[in-house]
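**Q** got a sequence here, can you model it:
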Amino acid sequence: MTYIIAEPCVDVLDKACIEECPVDCIYEGNRMLYIHPDECVDCGACEPVCPVEAIFYEDDVPDQWKDYTNANYEFFEDLGSPGGASKVGKIDKDATFVIAQPPRGEGH
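**A** As a prediction, this is how the structure comes out:
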C-alpha cells in the first residue's frame, strides 16, 4: 500500500508535500505529482501539508478519484525506481488518464 495523489493536484503542483517527504518519493510530472509506490514508506507526512487535500492512503481514495490510483502506478511503469525524485527532477510526462483530464486552475 502507498499514498495516492488525486484530482485536486492536477494543474496545481503545490509541492509542499515534496518538501515534507522524508524519503524523496514524490515525483513531478507535467500536470501533477505522483508518489512512487515502491519508495513510499507510508509515513503520511505528505498528507496534512497538501493545501488542496489531494493525498490519500490508497485504500481511502474517494470513489470519484479511484482512477488516480491506476494513474499513479502507470506513471512509474517505464521509469522504474530511480531511488529518489531529486535525482531525476521534473519528468516530462503524465499518466494517460491525467493527460485526458480537462485543464484546471486559474491559468487555464
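**Q** please make it C-alpha for all contacts and neighbour counts, starting now.
**A** Noted.
**Q** which ones are touching residue 59?
**A** By Cα atoms under 8 Å, 6 or more residues apart in numbering, the contact list for residue 59 reads residue 1.
**Q** quick one: secondary structure of it?
**A** Counting by DSSP: H, G, I helix; E, B strand; the rest coil, the backbone at residue 59 sits in helix.
**Q** to check against the first, give me the structure of this:
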Amino acid sequence: MTYVVTDNCIQCRHTNCVDICPADAFHLGPNFIVINPAECVDCALCVPECPEAAISSEHELPDSERHFIALNAELAQTWPVLLQRIDPLPEHATWSQRPNKLSHLLREAEAVD
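**A** Here you go, the predicted structure:
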C-alpha cells in the first residue's frame, strides 16, 4: 500500500507533509506535489499534516480518484524530490476545497532551490 496525493492539492500545494516524511517520497511540480510509490513507506504520517485533506491511502480512494495512483507514480519519475517545506501557492485560499481541479494540473517540473 502507498499513499497518494489527490485533486485537493492542485493549485494549493501546501507542503506541510514534506517535513514529516521519513522517506523523502514527495516530488514537486508547478502546482501540485506527488508521492513516489516506490519511496513511500506507508507510515501515514503525512495524512494529518495536509490542510487540504489531499492525501489518502490508495486503498481508501473512491473509484473517481483511483487515476491519481498512476498519476503520482508517473509524475514522481520526472519531478524533483522535495526535501523541505515551501510556501503554498499564492492563490491557495481561492482554490481550497474546489472539486475537479485536474484540468488545472501543470506537468512541467519546477526547479527546487
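**Q** right, and residue 3 of structure 2 touches residue 35 too?
**A** Yes - if you go by Cα atoms under 8 Å, residue 3 of structure 2 and residue 35 touch, sitting 6.9 Å apart.
**Q** on the three-state scheme, residue 27 of structure 1 is what?
**A** strand.
**Q** aligned to it, what sits in structure 2?
**A** Per TM-score structural alignment, the equivalent position to residue 27 of structure 1 in structure 2 is residue 27.
**Q** burial count for its match?
**A** Using other Cα atoms under 10 Å, residue 27 of structure 2 is surrounded by 23 other residues.
**Q** now it: how far from residue 41 of structure 2?
**A** Here the distance between residue 27 of structure 2 and residue 41 of structure 2 works out to 15 Å (Cα to Cα, to the nearest Å).
**Q** same question, residue 12 of structure 2
**A** Separation of residue 12 of structure 2 from residue 41 of structure 2 (Cα to Cα): 24 Å.
**Q** and what of residue 50 of structure 2?
**A** On the measure of Cα to Cα, residue 50 of structure 2 and residue 41 of structure 2 end up 17 Å apart.
**Q** any idea which element the residue most central in space within structure 1 lies in?
**A** The centre of structure 1 sits closest to residue 34, judged by Cα atoms, centre = their mean, with a distance of 2.2 Å. Secondary structure from DSSP states H and E places residue 34 of structure 1 in strand 33-35.
**Q** who's in contact with that strand?
**A** 2-5, 9-10, 13, 15, 25-28, 72, 75.
**Q** for burial, what's the neighbour tally of the counterpart of residue 8 of structure 1 in structure 2?
**A** Under the alignment (TM-score structural alignment), residue 8 of structure 1 pairs with residue 8 of structure 2. Using other Cα under 10 Å, the number of residues around residue 8 of structure 2 comes to 23.
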